[in-house]
Structure formats: structure tokens, C-alpha cells
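Asker: Okay, sequence plus prediction incoming.
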Amino acid sequence: MSRANVRVRPATPEDIDALAELVHTVDPQGAGHAARQAGTSTERLCSRFADLLDRTERTLLVATDENAAVVGMLGARVDEVGTVELTPVLHVTHLLVAPRCRRRGIGRALLAAAVHLADDAAVEHVLATSAAGSREGNRYLARIGFAPLVVHRIASTAVLRRSLGMTDVAGRMAALRRARMARRDRAGFGHRAVGRGA
């Protein structure tokens, strides 16, 4: 496939099965860390793509080859970054290219289409999200001009509870309540309360 044969267009419901297959081809475990945690199945991916296509705030683009087969995808939405000073951006996620079709200009074609989306939205910056473990993806983005902005890290609340020593908070609170009640009983408060109610 030559670069001239790459076509980028908005995804349609007819592309859903091909998109799910593309995700599993790029990441056989299923669409990255979050999907692996959730045990993403093809059925679940298809449902998610159908949901994305129903939403107007997100744009899902596909790249097709000369046979009209889906060989790449990109998700985008207008967003803002920053806490105090907000900067409008076109947030690009899930820039995926089928492994057999890499180094043929598909990623560039998808990002060129994203630039047009940013221009249409009068947004001056494109923010690309890539998996931290994707060395190839991060190198590619750096090579075409994306600079690091922030590092996002993810942890489950269960992991944080353990790390922060919060695993036995409920048990400790119950023990403190029991100790308080025992002190009150020894001081006679418990008996007086019962006596008044009798």
C-alpha cells in the first residue's frame, strides 16, 4: 500500500467490527491497561465503539487502504488542559495503526486529519495521549513534534488503600468505639443510662 492510497474518514457503524479487530491486533490483551483490567472482550469493544459513534463531542476517524479495509484509527475531542490557566486543545487518543501497515504514512494521515479538526474548532494545540509502556508510540509522537506535558499515573483505590495504610481503617474505628464504650461502662455511664430508661 502506498501513502497515496491511504484514506481518512469519520468512522461509521459499519466499521465497528473492523475497529474491534484492529484494537485486538495492536494489543492482543485488549486496548491497553484499563481494558486489560476490565477483561475487554470483542463484544464489549463493539459496544463501546457504538457508544462513541453516538456521541457528538467525540470524533472517531478511520484510515482505510486501497481495498477500503480499516488499517488505522484515531479518537479526538476538544478539551482543556491546566488547572488555573486553561488551554483549549484537541485531545487525540487511540492513535492505532495495524502492525502489518506501519511505516506507510497512516499515522501521519490520521494526525493530519486531526490538525484539520483542530483548525475547524479554532484550537491551536493538539494533545496526544499514548500508553506509558508504548516505547514505539511515544518515540513516534516525539519525532513529529509532540513534547512531554505531564505524566499521568493510575492506581486502583484498593492499591492506594494498602499503600496509604488504610486497609484496616474500618477495623481500627470499630476498636476505638469498643474501647470508648468499655471506658463508659467502667465509669458507670452505661448503667445510669439503662436505669433512666427503666
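Answerer: Received, thanks. Numbers count the residues shown, from 1 in each chain.
Asker: drop to CA atoms for contacts and neighbour counts, all remaining ones
Answerer: Will do.
Asker: remind me, longest helix of this structure?
Answerer: Counting by DSSP state H, the longest helix found in the chain is helix 169-187.
Asker: Now do the helix or strand just after that helix: distance to the chain's middle.
Answerer: The C-terminal neighbour of helix 169-187 among helices and strands, as given by DSSP states H and E, is helix 189-197. In terms of C-alpha atoms, centre = their mean, to the nearest Å, the centre of helix 189-197 is found 57 Å from the chain centre.
Asker: so helix 189-197 versus helix 169-187, what angle?
Answerer: Put simply, helix 189-197 runs at 70 degrees to helix 169-187, going by axes from the mean of the first three to the mean of the last three C-alpha atoms, to 10 degrees.
Asker: Can you tell me the SS state at the most centrally placed residue in the chain?
Answerer: By C-alpha atoms, centre = their mean, the chain has its centre lying nearest to A34, at 6.8 Å. Three-state call for A34 (DSSP: H, G, I helix; E, B strand; the rest coil): helix.
Asker: okay, pairing it with this:
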Amino acid sequence: MRPAEPGDLPALVDLCLAARSESTMGAQLCSDDGDRLRDQLGALLASPGGQLLVGLLDGEPAGLLLGQLVGPGPFTDLVSLNLEAIYVAPRARRRGLGHALMAGALEVAELGGATEVYAAPLPGARGMQRFFVRLGFAPAAAHRVVSTSALQRRLVGETAGAQSRRASGRGLEDLIARRRQVRAAARGEAVDPGSVQDAGQRSRPAITMQVNRAVQTLRESESSTTIS
């Protein structure tokens, strides 16, 4: 095991493609475009904190480990090593190459000041799950994922719903304001011009008719009481 070098990239691309073809969820593992994979691996190799280890069998690349040192950050002072992928070709399995790659990852973690090592094997990768369990890895958190298109649909729906609720709230406020105007006019009280401007701008002629009827009813009632 040793850190990968730029000259290892073609062999590492072949290993990534082999891992993709072997996995039942290959599309989630990596791209099937060799040129794109080479660019991605090169970017990881050149990025700060990027870790790319290669496992050798008889001097030939037969396994790889991709990782990233993360932290400290805005919400934590801790540093961790996140393992993105580990793969050993079938011809090199059961020879300790996987353990050698993990020993290399441990060395990277210690040199980088990482206090924890995280791994996220793909669902359905039972062999890799068992491998990590044997090395003491335990569940740490539940990740959730959503496609960008589904998230966009949900956000549009939530926004439309919020606008509808706000419009409904404004309609209720207008109704309450109009009722207050009717009661005030029926009692012969002066109506606040500001409230009339705010709520009355949206009133209809039917509201004016309701006010006139209420005032007329009140006057008729007062007149009748005086005569008696």
C-alpha cells in the first residue's frame, strides 16, 4: 500500500470501472466515463485533504481507497477522515490488501489529527458492510437523500401553499374589518378613514348597501321609539 501518484490514474480508473460493474448500484458508485473518472481522481489527488491510496499485488495496482480529511469547521473543532470508497479486485481478495488499505487510512487519520474515521458503504454492499463491522465501525447517523427535481417540486408546492394560506388570512382580515365598519356605522360612530382606506379599498358596492341598510334600520327603530 502507498499513496497514489499521477502515473497510477489509468490503473485506478480501471479499478473504479470494475467496482462499478460489480456493484448492483453502480450508477451511485461512480461514472462510467473513463475520462471523467480520471479527471475526478486527479482532482481528489490534488485537493487539500484529499486521500487516494493504492494497494499493490505483485507490484500492480489491485485495490484503492478514496478519502477526505474534513475539519475543523464552523460547527466543530474536530477533524475526521471520511472514506468515500474502498475496493479490492477479485484476484487480490483474501490476501490482506483491504486491511493494508485501512492501515494506510489509519496512518493518514493520525497524521492529519483526525479523531474519527467515517465510512458510508452503499446499500446492498453486504460484504463491505461486514468488513467495516469486523473493524469496529458502528452506525453513526441516518442520511437522507432527495433528487434535485423532487426537491424543486416540493419547494414549489410549499411556496404555493404558503401563498394560499397568506391570501386566506388576508381575506379573513378583510371580512373582520368590514364587519366592524358595519357595526360602527349602525351605532352612528365615525369610521376611521385609515381603516376605511386599508380595508375599504377591497370592498364592493354590496358592503356600502349593507351599511346603508343598517343605518336606516337603526334610524327607523329610534324614530318608532320616540313616537310611542
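Answerer: Thanks, I have the structure now. Only a predicted model underlies this, so the values are computations on that prediction, with no experimental measurement involved.
Asker: now what about the longest helix of the first structure, what contacts it?
Answerer: With contact meaning C-alpha atoms under 8 Å, 6 or more residues apart in numbering, helix 169-187 of the first structure is reached by G190, H191.
Asker: related to what we said a few turns ago, how far away is the residue nearest to the centre of the first structure from A187 of the first structure?
Answerer: 54 Å (C-alpha to C-alpha, to the nearest Å).
Asker: cool, D51 of the first structure as well?
Answerer: Distance from D51 of the first structure to A187 of the first structure, by C-alpha to C-alpha: 63 Å.
Asker: what does V8 of the first structure give?
Answerer: Distance, V8 of the first structure to A187 of the first structure, by C-alpha to C-alpha: 79 Å.
Asker: out of those two, which sits in the busier spot?
Answerer: More crowded of V8 of the first structure and A187, by other C-alpha atoms under 10 Å: V8, with 21 against 11.
Asker: could you list every residue that touches that one?
Answerer: Residues in contact with V8 of the first structure (C-alpha under 8 Å, 6+ apart) are L61, V62, A63, T64, A109, L110, A113.
Asker: Which of the three states applies to it?
Answerer: Three-state assignment for V8 of the first structure (three-state DSSP): strand.
Asker: Then D79 of the first structure?
Answerer: Counting by three-state DSSP, the backbone at D79 of the first structure sits in strand.
Asker: which one in the second structure is aligned with it?
Answerer: In the second structure, the residue paired with D79 of the first structure according to TM-score structural alignment is V70.
Asker: what's the burial count for the residue mapped onto T129 of the first structure from the second structure?
Answerer: In the second structure, the residue paired with T129 of the first structure according to TM-score structural alignment is A120. Burial of A120 of the second structure is recorded as 14 neighbouring residues (other C-alpha under 10 Å).
Asker: repeat for the one 4 residues further on
Answerer: Residue crowding around G124 of the second structure was assessed by other C-alpha under 10 Å; the count is 11.
Asker: Now do the strands in the second structure.
Answerer: Assigned by DSSP state E, the second structure shows strands spanning 2-3, 50-57, 60-70, 80-88, 116-119.
Asker: Could I get these in JSON lines, plus columns for distance to M25 of the second structure and mean neighbour count?
Answerer: Listed next are those as JSON lines, based on distance: least, C-alpha to C-alpha, whole Å; neighbours: other C-alpha atoms under 10 Å:
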{"stretch": "strand 2-3", "distance to M25 of the second structure": "27", "mean neighbour count": "15"}
{"stretch": "strand 50-57", "distance to M25 of the second structure": "22", "mean neighbour count": "22"}
{"stretch": "strand 60-70", "distance to M25 of the second structure": "18", "mean neighbour count": "21"}
{"stretch": "strand 80-88", "distance to M25 of the second structure": "13", "mean neighbour count": "21"}
{"stretch": "strand 116-119", "distance to M25 of the second structure": "17", "mean neighbour count": "16"}
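Asker: Figure out which of those strands is closest to S195 of the second structure.
Answerer: Nearest of these to S195 of the second structure, taken as C-alpha to C-alpha: strand 60-70 at 58.0 Å.
Asker: which residues make contact with the closest one from outside it?
Answerer: Residues from elsewhere that reach strand 60-70 of the second structure (C-alpha under 8 Å, 6+ apart): 8, 11-12, 15, 49-56, 79-89, 91-92, 97-98, 101, 105, 109, 112, 114.
Asker: Fine, thanks again, bye for now.
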